[in-house]
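Colleague: Could you work out the structure for the sequence below:
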Amino acid sequence: MTAPTRRSQTARIERRMGDWMRARLPHGLAEFVMFVLKQGWACLFAIMMLVGILVSSRIWQGDWPVWRYDALTLYAIGLQVLFLTLKLETWAEARVILLFHLTGTAMEIFKVNAGSWSYPEPALLKLWGVPMFSGFMYASVGSYMARVIRIFDMKFAPYPPFWTTVVLAVAIYVNFFAHHFLPDIRLALFAATLVLFARTRVWFTIGQTPRWMPLPLAAFLTAIFLWVAENVGTNTGTWIYAGQTPFERVSFAKMGSWYLLLYVSFVTVTLVLRDVLLRAPFTPARASAAAAEGSPPAARG
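Modeller: Just a heads-up that it's a prediction; the model follows:
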């Protein structure tokens, strides 16, 4: 089944669900419910990873023949295979998600050995103190971004020159390592995200209704949910930050770290999804036409 066919089938299912809810709920509430359902469908991989962490933390016994971290690694691999088999992700998206896994694991190895956080449980599938499932936590962010762009038929406009976004992403990623030895420039990086993306709107459709949100606001809201997920990880003892006691809330500063890391994630995804980046402003009329046709307008950045 081709990608356009899958999108058209998905659009028909969503339209039927939307029609069913609009017939029974006020219009605004129906649109909100559809938005939440589509967001949940987009972050399915991340949800399943959190379910695995929560369930395993409750049931795992120390005398079982497989360590919990190793079981989570096998579980994550199984999820990825299942997503590709059921065509919930394309192979192009999977290649980007693999890049997330590699860059995320590299940062995990550095941060764990720098003492920023630790994984206290034993495991066979562990590299320099980092269990292999941790890379899939970063991959779940990439999976969400690739899927949410496709599910909501997102466009980003007006988008800054692509090379400037790559420079910003590289600077953010490097600073996660360099601030251990050099002055931390994250305040300048926060400012850079606003300067570069202040005018960029995230256009998305719910049913046939085009809507938009400033890109920095979308990144901030997503960072809040990732911070909540971080608390799930630490409250289950799956990983612990330096100086953190059991059940202690993760510092709000980590929300800022996720906000910056999301730009690295977003730029990584756009390496293969360049057609969603529009240099010119995207008007509601063009958004409606694109939603009706199921394809982006011809003029792209």
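Colleague: all contacts plus neighbour counts: C-alpha atoms, from now on.
Modeller: OK.
Colleague: So which elements touch the one helix or strand Leu74 maps to?
Modeller: Counting by DSSP states H and E, the element that carries Leu74 is helix 68-85. Helix 68-85 sits against helix 44-59, strand 130-131, with contacts defined as 3 or more C-alpha pairs under 8 Å, 6 or more residues apart in numbering; DSSP states H and E.
Colleague: Could you also give me the structure for this second sequence? I'd like to compare it with the first:
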Amino acid sequence: MQNFAIQLIRFGWNQALSCLFAVVIFASMALTHFVDIPLIPRYDFLLLVCVLMQWILIRTKLETIDELKVIIVFHLIGLALELYKVHIGSWSYPAEGWLKIGGVPIYSGFMYASVASYVCQAWRRFKLTISGWPPPLVSIALSAAIYLNFFTNHYIYDFRYLLMLALLPVFGRAVVRFTVGARTYAMPMIVSYLLIGFFIWIAENISTYFKVWKYPNQEVAWHVVHWGKIGSWFLLIIISVIIVVELKRLKETLSGTKRSDVIS
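Modeller: Modelled structure (predicted):
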């Protein structure tokens, strides 16, 4: 029982460090919800906090330059999705901001980037290895199909459930192994996607409660975000993990090294 408690503490501590970027963002959301920041609009203050936090993570070497590259890629992907979703009215950013594009504050991309930051840091801290990972062509095609469906589902059939079914043959045999202390544990890759998606959904509820953005049904009063959004985050985390894995593979290819113990 004592060993279990020690392992749980170690696991929680490494998770907390991996979530550091996201924790700072949520703390800033809470602060600006209860306190009016002078001289600068709320969204621009949040952007300033995100940029400063990113600088601190790099300066303290809590994040590497390679991880920063992944984070930038995901920031741009997330910002593009935000521009589209806000344009069609899926949600809105009601507060004022100097740095807004099409009604979308620039800082919003950092919310997606914080997910990529978590994946990168958790990968390093837990010494992740993945077996049964699909070929690059398959994983990249699935990632592209998931991302495209976020745009097309308003005009044609929503393929999200078919894409979820496609995960079974693609990732059904994939297993992620993570190390806590001296012990290594294993988990089906699909289960890890679902768990992360669930916790992001909880974070989304916190964000909307602090009125950082609103869904149409939250205009008058706050309501819990529909549970169906767990599926959206489930799919989005798959994109982020695929980006991380395939960029690692690309780096290995360009450097002429192959670490089959990490991805196989």
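Colleague: Mean neighbour count, the helices and strands packed on helix 68-85 of structure 1: which tops it?
Modeller: strand 130-131 (a mean of 24; mean count of other C-alpha atoms under 10 Å).
Colleague: Without its sequence neighbours, what residue ends up closest to the counterpart of Phe176 of structure 1 in structure 2?
Modeller: Here Phe176 of structure 1 is matched to Phe150 in structure 2, going by TM-score structural alignment. Leaving aside its sequence neighbours, Phe150 of structure 2 sits nearest to Leu81 (C-alpha to C-alpha, 6 or more residues apart in numbering; 7.8 Å).
Colleague: residues in structure 1 matched by the helix or strand the one you found falls within, start to end?
Modeller: Using DSSP H and E, Leu81 of structure 2 sits in helix 65-87. Aligning helix 65-87 of structure 2 against structure 1 (TM-score structural alignment) gives residues 91-113.
Colleague: Break down structure 1 into its helices, ranges please.
Modeller: Along structure 1, counting by DSSP state H, helices occupy 3-22, 27-42, 44-59, 68-85, 91-113, 134-151, 162-178, 186-197, 215-235, 253-270, 284-293.
Colleague: so where is the last one in structure 2?
Modeller: Right, the one you point to is helix 284-293 of structure 1. The aligned range for helix 284-293 of structure 1 is empty, by TM-score structural alignment.
Colleague: got the contact list for the counterpart of Thr73 of structure 1 in structure 2?
Modeller: By TM-score structural alignment, Thr73 of structure 1 lines up with Leu47 in structure 2. By C-alpha atoms under 8 Å, 6 or more residues apart in numbering, the contact set of Leu47 of structure 2 is Ile106, Tyr107.
Colleague: circling back: could you check the helices and strands packed on helix 68-85 of structure 1 and tell me which one is nearest Thr238 of structure 1?
Modeller: Smallest distance to Thr238 of structure 1 across those (C-alpha to C-alpha): 7.4 Å, for helix 44-59.
Colleague: so that closest one corresponds to what in structure 2?
Modeller: The alignment of helix 44-59 of structure 1 onto structure 2 (TM-score structural alignment) spans residues 20-35.
Colleague: just to revisit the earlier point, would you indicate which residues of the helix holding Leu81 of structure 2 are buried?
Modeller: 67-68, 70-79, 81-83, 85-86 (16 or more other C-alpha atoms under 10 Å).
Colleague: Over to stretch 234-245 of structure 1?
Modeller: So, applying 16+ other C-alpha under 10 Å, buried residues of stretch 234-245 of structure 1: Thr234, Asn235, Thr236, Gly237, Thr238, Trp239, Ile240, Tyr241.
Colleague: ok, now stretch 174-188 of structure 2?
Modeller: For stretch 174-188 of structure 2, by 16+ other C-alpha under 10 Å, it's Ala174, Val175, Val176, Arg177, Phe178, Thr179, Val180, Pro188.
Colleague: Also stretch 33-50 of structure 2?
Modeller: Those would be His33, Pro41, Arg42, Tyr43, Asp44, Phe45, Leu46, Leu47, Val49, Cys50, for stretch 33-50 of structure 2 by 16+ other C-alpha under 10 Å.
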